[in-house]
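>>> I'll drop the sequence and a predicted model, then ask my questions.
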Amino acid sequence: MAKRTVKDLDVAGKRVIVRVDFNVPRKGDEITNDNRIVQALPTINYLVENKAKVILMSHLGKVNHKDPEKTEADKAKNNMACVGKRLGELVDTKVTFVPVTRGEELEKAVAEMNDGEIVLMQNTRYEKGESKNDPELAKYWASLGDLFVEDAFGSVHRAHASTAGIPSLLPNALGFLVEKEVSMLEKAVKTPEHPFVAIIGGAKVSDKIAVIDNLLKIADKVLIGGGMAYTFMVAQGGKVGTSLLEEDKVELAKEYLAKAGGKLVLPVDNVCADAFSEEANKMVC
């Protein structure tokens, strides 16, 4: 399946908005694993080398917009400043972190960019309208750029303002990371080599049910991991304590376990703890 990639765009001198996935694990302000930043570097470096003005957007963690007190606490906890600092250490160009998601400070930073420089915007989820794909927000963000590149593979399934709204308004293409993932998935789904084992993780069964459905048709085994495994375990009669659980999807999980005929494989052991903390008492069950 032919997809337009960043190489198909004329980026020299253009403002290129790149949706990246910089949702990195942290301990306080310290990034504990920078792999997601590193994975985005091929696209970022290509744009820098080809004299684009690179505007990076990403979410980081979650922000509760229903409770004002929690909103401010989540914003403080999920500030992108630490990401900007690490990115500056990994690229050979100027990186400007802008601590806001709209307004004069952001617009000025973009207007003053030279070719080959980078502006990293504050966490997209600071905006209430991000997860709702608010058209006004998407229009505003799109006004900052000339072109859009999608390189956040972990977020492309979400119809958010930064992932779906902006590309509906600007000429767009895939970045190298998403292109690679699409090619690998296409090969696995269309011309799989057997034995073919698929591994699916994530928190929610509801997010992955269509994927599970398709993979059961072509894979020899489908291994379920991550938080979604607990919904399947409860469907088998297990107990999961206070772990992630979609109670309203237990019956659906039962259906899939029956339909899979032994193809679905769940974890055989789990690390259990009495608190969600590194200091917790732990045991393998």
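Arrived safely. Numbering: from 1, shown residues only.

>>> going forward, measure contacts between C-alpha atoms and count neighbours the same way
Noted.

>>> what about the helices in this structure?
Here the chain has its helices, by DSSP state H, at 35-49, 68-77, 81-90, 104-111, 135-142, 176-190, 205-218, 228-235, 250-260.

>>> Among those helices, show me which one is buried the most.
Ranked by average neighbour count under the criterion mean count of other Cα atoms under 10 Å, the helices of the chain are headed by helix 228-235 at a mean of 23.

>>> quick one on the thing from earlier: looking at the helices of the chain, which is closest to G129?
G129 lies closest to helix 135-142 among those, at 6.6 Å (Cα to Cα).

>>> how much does that closest one deviate in direction from helix 104-111?
With axes from the mean of the first three to the mean of the last three Cα atoms, to 10 degrees applied, the angle from helix 135-142 to helix 104-111 works out at 40 degrees.

>>> Any chance of TSV for the helices of the chain, columns distance to F97?
Output for the helices of the chain, formatted as TSV (distance: least, Cα to Cα, whole Å):
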stretch	distance to F97
helix 35-49	15
helix 68-77	15
helix 81-90	6
helix 104-111	9
helix 135-142	16
helix 176-190	23
helix 205-218	32
helix 228-235	35
helix 250-260	44
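
>>> Alongside the first one, take a look at this:
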Amino acid sequence: MTWKTLDDMELAGKTVLTRVDINVPVEDGKVTDATRIERIVPTVKDILEKGGRPVLLAHFGRPEGKIVPEMSLKPLVPELEKAFGVPVRFAEDCIGLPAKKAVGALQTGEVLLLENTRFHDGEEKNDPMFAASLAALGELYCNDAFSAAHRAHGSTEGIAQLLPACAGRLMQAELKALEAALSAPARPVGAVVGGAKVSTKLDLLGNLVTKVDYLVIGGGMANTFLAAQGINVGKSLAEHDMTHTAVEIMKSAEDAGCTIVLPVDVVVAKEFAAGAANEVVAADACPADGMILDAGPETVEKINGVFGECQTLIWNGPLGAFEIEPFNAATNAAAKTAADLTKSGKLVSVAGGGDTVAALNAAGAADDFTYISTAGGAFLEWMEGKELPGVAALDET
């Protein structure tokens, strides 16, 4: 897939409709975490430096096509001005007369933020008339919201069909990282997939076993795979109705030459609580009244060995109940190994998904990974091998 970037566009004097993700947490009218705003700064500054006029399109919350004052984007203006270092104007609507007037009054060197696109039901329906109303406001379209690229909405897919389109810097970095990790990776390739349920990651597992050389399975999912091998997992979180599916996935992996890595030892406790009494036992020796809450040290050693063999690593999900100690030990140790290998230039590591980012941050490993995606659903759908409408719409071929 090929797409244009800001480097391929003539921006001087042009109004650039720029789709961004600034769906940030707000409390009492104040932004409590500006990470998503900070990540769009390179794109906005680039457009400004090249003489373009950035007009920001964004959603906020789930107003479901209705005007919900609490979901207005207006409170974000001060934080945007702080991040960009230039005046940020605001339009009370994203289409129609208020938007047209605001765009017409926008000066070079300023940024305009349009009101929540999801205040119109045409956004999520990808209504052609709504997309055309957005497109009428500008001359170029730049998508910098990979996190919304799995949605075929008016501001992500519809508008890209109507204007010359390109990827913003954040989108460009995300696509470059993902392509390096799965589309054309240096081999061997390893993947870590953790989390509670096999049922929520069937497409993901099915795609990965045909793409990677090693698949490390952790968290509650690993318990389901152990149970599928006839191992008693006690009171552990496991989907016993999915054991047949787990067997099929293991067979598919074998046929594809993918090695599945499951726990060989586990940390068990009788209660899921911080500091709960626990012990390390062999994976097939979980007590009937015990719960598997983490992978054991021998398993971590095995996983670290796999990382050492790999040149590329994709990570989604923790290896255990990382939210509470001491059941974060395996995730922390393996993450540190992946980070160290990346830092020394031996590994390209890409990670994403909500719990994953939290787990790697908690482990102090995130900063040394090659790329951390905050895209959530879009990252998962990409890992599942699905076409992302917002990315496909940028395709030049």
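That came through fine. Treat the numbers as computed from the prediction; the structure is a model and nothing was measured.

>>> re earlier: wait, which of the helices of the first structure is closest to L169 of the first structure?
The closest of the helices of the first structure to L169 of the first structure is helix 135-142. By Cα to Cα, the value is 6.7 Å.

>>> average offset between the closest one and the second structure?
Following superposition, helix 135-142 of the first structure is found to deviate from the second structure by 0.5 Å on average (mean Cα distance after the TM-score superposition for the first structure).

>>> In the second structure, which residues correspond to that helix?
Under TM-score structural alignment, helix 135-142 of the first structure corresponds to residues 128-135 of the second structure.

>>> Quick one: distance of that stretch to the chain centre.
27 Å (Cα atoms, centre = their mean, to the nearest Å).

>>> Same question for stretch 133-152 of the first structure.
16 Å.

>>> Next: stretch 59-71 of the second structure.
Relative to the centre of its chain, stretch 59-71 of the second structure is centred 22 Å away, using Cα atoms, centre = their mean.

>>> Likewise for stretch 253-266 of the second structure?
25 Å.

>>> Could you list the residues in contact with it?
209-210, 212-218, 222, 225-226, 250, 280-284, 292-299, 303 (Cα atoms under 8 Å, 6 or more residues apart in numbering).

>>> about what we covered before: quick one, which of the helices of the first structure gets closest to A2 of the first structure.
Per Cα to Cα, nearest to A2 of the first structure of those: helix 176-190, 9.7 Å.

>>> Quick one: closest of the helices of the first structure to C272 of the first structure.
With Cα to Cα as the measure, helix 228-235 is the member of the helices of the first structure nearest C272 of the first structure (12.4 Å).

>>> Counting neighbours, what do you get for the spatially closest residue to D355 of the second structure that is not a sequence neighbour?
If the residues on either side of it in the chain are set aside, D355 of the second structure comes closest to G317, at 6.1 Å by Cα to Cα, 6 or more residues apart in numbering. Using other Cα atoms under 10 Å, G317 of the second structure has 25 neighbouring residues.

>>> A358 is in contact with G317 of the second structure, correct?
No - contact criterion Cα atoms under 8 Å: G317 of the second structure and A358 do not qualify, at 9.6 Å.

>>> looking at the helices of the first structure, which is closest to S155 of the first structure?
S155 of the first structure sits nearest to helix 176-190 of all those, at 10.3 Å, using Cα to Cα.

>>> residues in contact with that closest one?
3, 5-6, 39-40, 42-43, 150-153, 215, 218.

>>> now those as TSV including distance to H160 of the first structure?
Shown next, in TSV, are the contacts of helix 176-190 of the first structure (distance: Cα to Cα, whole Å):
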residue	distance to H160 of the first structure
K3	21
T5	21
V6	21
Q39	22
A40	20
P42	24
T43	21
E150	12
D151	14
A152	12
F153	13
L215	26
I218	30
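
>>> where's the aligned residue in the second structure for M113 of the first structure relative to L73 of the second structure, distance?
Matched across to the second structure, M113 of the first structure falls on L106, judged by TM-score structural alignment. Distance, L106 of the second structure to L73 of the second structure, using Cα to Cα, to the nearest Å: 18 Å.

>>> neighbour-wise, which of these two wins?
Counted by other Cα under 10 Å, L106 of the second structure and L73 do not tie: L73 has more neighbours, with 23 against 17.

>>> What residue in the first structure is paired with the more buried one?
Using TM-score structural alignment, the partner of L73 of the second structure in the first structure is M80.

>>> Verify the stated contact: that match with Y126.
No - look at M80 of the first structure against Y126 with Cα under 8 Å: they stay out of range, at 10.4 Å.

>>> Give the residues shared as contacts by those two.
Residues touching both M80 of the first structure and Y126 (Cα under 8 Å, 6+ apart): none.

>>> hang on, isn't the match of M113 of the first structure packed against P54?
No - in this structure, L106 of the second structure is not within contact of P54 by Cα under 8 Å, at 9.2 Å.

>>> Pull the residues that contact stretch 146-165 of the second structure.
4, 19, 21, 57-58, 117, 122-128, 130-132, 134-135, 139-143, 170-171, 174, 374-379, 381, 387-391, 393-394.

>>> matching residues in the first structure for it?
Using TM-score structural alignment, stretch 146-165 of the second structure pairs with 153-172 in the first structure.

>>> So which bits of that stretch are buried?
The neighbour-count check on stretch 153-172 of the first structure (16 or more other Cα atoms under 10 Å) flags 153, 155-156, 160-167, 169-170, 172 as buried.

>>> And those residues, which is closest to C272 of the first structure?
Nearest member of those to C272 of the first structure, counting by Cα to Cα, is S155, at 28.9 Å.

>>> distance between the ends of stretch 187-199 of the first structure?
Using Cα to Cα, the two ends of stretch 187-199 of the first structure sit 16 Å apart.

>>> Off-centre distance for that stretch?
Its chain's C-alpha centre and that of stretch 187-199 of the first structure lie 23 Å apart, by Cα atoms, centre = their mean.

>>> next one: stretch 139-154 of the first structure
A distance of 14 Å separates the centroid of the chain from that of stretch 139-154 of the first structure, by Cα atoms, centre = their mean.

>>> picking up where we left off before, can you flag the buried ones in the contacts of stretch 146-165 of the second structure?
Buried members of the contacts of stretch 146-165 of the second structure, counted by 16+ other Cα under 10 Å: 4, 19, 21, 57-58, 117, 122-128, 130-132, 134-135, 139-143, 170-171, 174, 374-379, 381, 388-391, 393-394.

>>> Can you give the contact residues for stretch 79-90 of the second structure?
Contacts for stretch 79-90 of the second structure (Cα under 8 Å, 6+ apart): 31, 34, 37-38, 41, 44-45, 74, 77-78, 102, 106, 109-115.

>>> which position in the second structure aligns with K217 of the first structure?
Counting by TM-score structural alignment, K217 of the first structure corresponds to T210 in the second structure.
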